[in-house]
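Q: heads up, no residue letters with this:
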């Protein structure tokens, strides 16, 4: 049974542990909350922009 990186699919239990360990080692424990806060703000802004309907002024500005 051969495993390829591209065919693994969703990570299981051990894979998540390894991913979390690598993230902690790379960024350190103090930076992780800051990274998650930035990620959350980015997702919030993306949802807000996606849900906003363009106004006539926005459409005219693009022309």
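A: Perfect, I can see it now. Note that the coordinates shown come from a computational prediction; the quantities given were computed from them, not determined experimentally.

Q: all contacts plus neighbour counts: C-alpha atoms, from now on.
A: Noted.

Q: Where does residue 11 fall, secondary structure wise?
A: For residue 11, there is no host helix or strand (DSSP states H and E).

Q: Hmm, I typed the wrong one, I wanted residue 50.
A: Assigned by DSSP H and E, residue 50 falls in helix 31-51.

Q: And the residue nearest the centre of the chain, how far from residue 18?
A: In the chain, the centroid-proximal residue (Cα atoms, centre = their mean) is residue 39; its distance is 6.1 Å. In this view, residue 39 and residue 18 are 21 Å apart by Cα to Cα, to the nearest Å.

Q: And here is the other one:
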């Protein structure tokens, strides 16, 4: 979908706007944000939320 030259144009625009010295900081911040987002998704899958627990409890009590 994105060719190499698309990526290069975007990087060039960011370099012109923010300066070449800020690009590594911006990239690092974006990377950390994506990592935290993925970790929170994994944690959410591992621990059921209260609504899921309530539905499971209601189903087990209705079978009695």
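A: Noted; the coordinates are in hand. If you're wondering where the values come from, they're calculated on a predicted model, not measured in any experiment.

Q: Now which residue in the second structure aligns to the residue nearest to the centre of the first structure?
A: Aligned against the second structure by TM-score structural alignment, residue 39 of the first structure finds its counterpart in residue 30.

Q: How much space separates its match from residue 52 of the second structure?
A: From residue 30 of the second structure to residue 52 of the second structure the distance is 32 Å (Cα to Cα).

Q: do residue 45 of the second structure as well
A: Distance from residue 45 of the second structure to residue 52 of the second structure, by Cα to Cα: 11 Å.

Q: Check residue 21 of the second structure too.
A: 47 Å.

Q: same thing with residue 41 of the second structure?
A: 16 Å.

Q: likewise residue 61 of the second structure?
A: Residue 61 of the second structure sits 14 Å away from residue 52 of the second structure, going by Cα to Cα.

Q: Same question for residue 29 of the second structure.
A: With distances taken as Cα to Cα, residue 29 of the second structure is found 33 Å from residue 52 of the second structure.

Q: again with residue 39 of the second structure
A: Residue 39 of the second structure is 20 Å from residue 52 of the second structure, by Cα to Cα.

Q: do residue 4 of the second structure as well
A: 44 Å.

Q: what does residue 6 of the second structure give?
A: With Cα to Cα as the criterion, residue 6 of the second structure and residue 52 of the second structure are 43 Å apart.

Q: Can you tell me the element the aligned residue in the second structure for residue 24 of the first structure falls in?
A: Taking TM-score structural alignment, the alignment pairs residue 24 of the first structure with residue 15 from the second structure. Per DSSP H and E, residue 15 of the second structure falls inside helix 4-18.
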